[in-house]
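Enquirer: Here is a sequence with its predicted model. Questions after.
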Amino acid sequence: MTTVAQVLQDKVSQTVYTIHPEATVLEAISLMADKGIGAIVVVHEGIVAGILSERDYTRKIALMQRKSFDTTVSEIMTAKVLTVTRSATVEDCLELMTDKHLRHLPVVENDQLLGLISIGDLVKAAMDDQHKLIEQLQQYISG
């Protein structure tokens, strides 16, 4: 089974963008737009304090008619962040993300942010595993 450690290693870009909880939502959304990402990890004093996604923005700024330039990230971020470790399996992460309706999971060990995986990263890894299994079965059948 493929682990999160392997998924992180295979990612094209391993950069994890972070922002401080007291930054404005406008700063966060601007950074996300500039980097082409759908979520940003909120870090305070080196520890994951939350996550801010496009979904948070849509539901908590646009629909509630708040202003991005005077609302802080901490006011709209998801504070109860589910995280995984490098030893978690792709299957476990996919199950967690499906059950909790998540698109991103921070990878944390010893309170240190090691990476961020998306549902797309996990689907790619699962597909790669299936292709490898099919090849092995074809070789077994062929003798």
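Expert: Now that the structure is in, tell me what you want to look at. These numbers come from a predicted model, not from an experiment.

Enquirer: CA only for contacts and neighbour counts going forward, please
Expert: Will do.

Enquirer: Show me where this protein has its helices.
Expert: 4-10, 25-35, 54-57, 73-76, 90-100, 119-142 (DSSP state H).

Enquirer: Show the contacting residues for the spatially most central residue of the chain.
Expert: For the chain, the residue whose C-alpha lies nearest the mean C-alpha position (C-alpha atoms, centre = their mean) is residue 104; its distance is 2.5 Å. In this structure, residue 104 makes contact with 39, 97, 116-119, judged by C-alpha atoms under 8 Å, 6 or more residues apart in numbering.

Enquirer: if you set the cut-off to 6 Å instead, what comes out?
Expert: Counting by C-alpha atoms under 6 Å, 6 or more residues apart in numbering, residue 104 makes contact with 117-118.

Enquirer: Against that first model, consider the following:
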Amino acid sequence: MNVATILKAKGTEVETVSPDMTLGDVARLLAAKRIGAVLVMEGQRLSGILSERDIVKAIGHSGVEALERSAREVMTSRIVTCGLNDSVDELMDRMTEGRFRHLPVVENDRLAGIISIGDVVKHRIAETVMETEALRLYIANS
């Protein structure tokens, strides 16, 4: 199973914000959409990713005043991405090594979607269930 399969099931919609949006506005967007991260875009260019964790860290350092800071000031600008042909195992390794929960999907220098750790776990479990059922049928028919 690969990224393209996951996106086919989940869809390619991605919430994006401008670099000048305040952390308070980003936090409200995350809460309203019930998501954990947004991509920060400058036109068609991916310039960063901003997660709930980033916002909490900013508040921890600066207090409530951090909510007036811009996304640009707090976002992660060294973005790790994945491609449509990357496997679920590759995603799990990348997310575990980097200790992050969201990966933008980039194909041919264009944003194609976003994958969360929840998406990866859901599809890995489905894959395992299918494998188990196939083995069960094989044993039953032997």
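Expert: It's in. Quick caveat, the model's predicted, so the values are computed rather than measured.

Enquirer: before we move on, back to that, what's the residue nearest to the centre of the first structure aligned with over in the second structure?
Expert: Under the alignment defined by TM-score structural alignment, residue 104 of the first structure is paired with residue 102 of the second structure.

Enquirer: next one: residue 113 of the first structure
Expert: In the second structure, the residue paired with residue 113 of the first structure according to TM-score structural alignment is residue 111.

Enquirer: I'd like to know how far that match sits from residue 40 of the second structure.
Expert: The span separating residue 111 of the second structure from residue 40 of the second structure equals 11 Å under the rule C-alpha to C-alpha, to the nearest Å.

Enquirer: Between those two, point out the one with more neighbours.
Expert: residue 40 (24 against 19; other C-alpha atoms under 10 Å).

Enquirer: count of neighbours near residue 98 of the first structure?
Expert: Neighbours of residue 98 of the first structure using other C-alpha under 10 Å come to 12.

Enquirer: got it, and residue 22 of the second structure?
Expert: 19.

Enquirer: which residue lines up with residue 67 of the first structure in the second structure?
Expert: Superposed on the second structure with TM-score structural alignment, residue 67 of the first structure falls opposite residue 65.

Enquirer: excluding its backbone neighbours, what's nearest that match?
Expert: In space, and not counting its chain neighbours, residue 65 of the second structure is closest to residue 59: 7.4 Å by C-alpha to C-alpha, 6 or more residues apart in numbering.

Enquirer: Give the burial count for the residue mapped onto residue 121 of the second structure from the first structure, as a bare number.
Expert: For residue 121 of the second structure, the aligned position in the first structure is occupied by residue 123, per TM-score structural alignment. Taking other C-alpha under 10 Å as the criterion, the count of residues near residue 123 of the first structure is 14.
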